[in-house]
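Asker: got a predicted model here, sequence first, then my questions.
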Amino acid sequence: MRKPVIFCDFDGTVTKKDNIISIMKKFAPPEWEKWKEGVLSQSVSIQEGVGNMFALLPSSLRQEMVDFVLETAEVREGFGEFVRYTEKQEIPLYIVSGGIDFFVKPLLEPFHSISGVYCNEADFSGEHIRILWPHGCDQACPSQNCGCCKPALIRRIASQGEHTVVIGDSVTDLQAAKIADSVMARDYLSEKCTELSIPFQPFDTFYDCIDRLEKLKQNIR
């Protein structure tokens, strides 16, 4: 049987809401919204949009933002069970996130069996926050400005012959969905997959994802 390997988004997928949006609504001046709209319309790159959003925020807000996310972020139903399921089934589970390390990693700390976490990083050494991009695009990526390039990570991590599964909800997951063997999608990503005729399975909770994986195991022999 072909072995599945999972690449799962974080904001809006593991968590119910996008934490970058929540942070901006709470702490940023109104001009952050033009960058959000640019990213959603794909008129500006994810890297440019997210970088400029965080550049609006002073570094002195670091602990206040961490506390805010830890207090307000809700993990989607079934995620703990999903992590345990993948561990029991020996299915590698990677979190690939356009989010930022200062809130992604603390929220994932209780889930010890995740195979790896890949996200962007924040530099708080200056007056304003600067976003770093340690997981950039490879030569095969048409964008070259993804920020955290999920297709490049899939190409780098997945072994030949493995069945790649992408789970996500947003514009940051679209390019990954285009190259995955299987896609589980909700919200914006499901709309774009429908529009672009990318096959996908809808999900609302991670219990749905467990069911999809159980059925998938029967189909990828």
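Answerer: Looks like it arrived, so ask away.
Asker: contacts, neighbours, all on C-alpha from now
Answerer: Will do.
Asker: could you pull out the helices for the protein?
Answerer: Across the chain, reading from the start of the chain, the helices by DSSP state H fall at 19-27, 32-41, 46-55, 62-72, 79-88, 101-108, 150-157, 174-179, 187-195, 206-219.
Asker: now for the fifth one, which elements pack on it?
Answerer: With contacts taken as 3 or more C-alpha pairs under 8 Å, 6 or more residues apart in numbering; DSSP states H and E, helix 79-88 sits against helix 206-219.
Asker: list the contacts of residue 209.
Answerer: When the contact criterion is C-alpha atoms under 8 Å, 6 or more residues apart in numbering, the partners of residue 209 are 82, 184, 203.
Asker: try it against this one:
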Amino acid sequence: MTKPVVFCDFDGTITNSDNIIAIMKQFAPPEWEAIKDDILAQNISIQEGVGKLFSLLPSSSKEEITSYILDEAVIRQGFKEFVAFTKEKGIPLYIISGGIDFFVYPLLEGLIDQSEIYCNGSDFTSENITILWPHSCDDGCLNGCGCCKPSLMRKLANVEDYKIVIGDSITDLQAAKLADEVIARDLLLAKCQQLDLKHTAFSTFYEVIDVLEKKLEVNPA
């Protein structure tokens, strides 16, 4: 059997809190909350919603926003050890994130190579921030994901690979449905329970390491 291939979310998963929400709370006008509620209720697509959220912010705030997130964001306990574990065991690890390059890349610098990070892009040349979508949906997805996690899974993993998705939110749900196993917290955990998806709950990445160790013991490559 092939070793697991791991697809890991960023906001609220690798970081303790959702960085987009943190940015909006700090910098956006009040109408951001209605957009956020529409995304979570699946009334609008993630791509449409995230684009609308950032269009509320002036491009001139780029440095201030970036500095704020780099100061405020906290990497979840055990993540550094988890990355080392996957490298030691030769387990492919891809970060698939609905986050934005201008804060995802610097927060993961020194931990994950940029070639293994798939996230949304950004353009600060207009008056307000424009989000770019280099990893939008393939023909197999019509959900308007923005950064389409199912499409990336189809691109990066083979059919026979044991696909593990790690995540926390509605933005990870479509990927979770394609996974052989889900490691989940928060809203994604509730969805896994509701839909009877194979899953394990986690709060730190030490628990994720335990799950992978057991998987390797039962199914050594």
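Answerer: Yes, it's here. Keep in mind that this is a model prediction, so the values were computed, not measured.
Asker: re earlier: across to structure 2, which of the contacts of residue 209 of structure 1 hold up?
Answerer: When these are mapped onto structure 2 through the alignment and contacts are counted by both residues aligned by TM-score structural alignment, their matches' C-alpha atoms under 8 Å, the preserved ones are 82, 184, 203.
Asker: the first one touches residue 207, doesn't it?
Answerer: Going back to what we said before, that points to residue 82 of structure 1. Yes - Residue 82 of structure 1 lies in contact with residue 207 (C-alpha atoms under 8 Å); the separation is 6.9 Å.
Asker: tell me the span between the first and last residue of stretch 139-157 of structure 1.
Answerer: The first residue of stretch 139-157 of structure 1 is 16 Å away from its last residue (C-alpha to C-alpha, to the nearest Å).
Asker: ok so, going back, which one of the contacts of residue 209 of structure 1 sits closest to residue 134 of structure 1?
Answerer: Here the nearest of the contacts of residue 209 of structure 1 to residue 134 of structure 1, counting by C-alpha to C-alpha, is residue 184; it sits at 25.9 Å.
Asker: measure the aligned partner of the closest one in structure 2 to residue 165 of structure 2 for me?
Answerer: Matched by TM-score structural alignment, residue 184 of structure 1 corresponds to residue 183 in structure 2. The spacing between residue 183 of structure 2 and residue 165 of structure 2, counted by C-alpha to C-alpha, is 6 Å.
Asker: for the residue lying closest to residue 198 of structure 1 once chain neighbours are set aside, grab the count of nearby residues.
Answerer: Setting aside the residues directly before and after it, residue 198 of structure 1 is nearest to residue 178 in space (C-alpha to C-alpha, 6 or more residues apart in numbering), at 6.9 Å. In terms of burial, residue 178 of structure 1 registers 17 neighbours under the definition other C-alpha atoms under 10 Å.
Asker: tell me if I'm right that residue 178 of structure 1 and residue 196 touch.
Answerer: No - counting by C-alpha under 8 Å, residue 178 of structure 1 stays clear of residue 196, with 9.3 Å between them.
Asker: just how off-centre is stretch 48-57 of structure 2 within its chain?
Answerer: Counting by C-alpha atoms, centre = their mean, to the nearest Å, stretch 48-57 of structure 2 is centred 17 Å from the centre of its parent chain.
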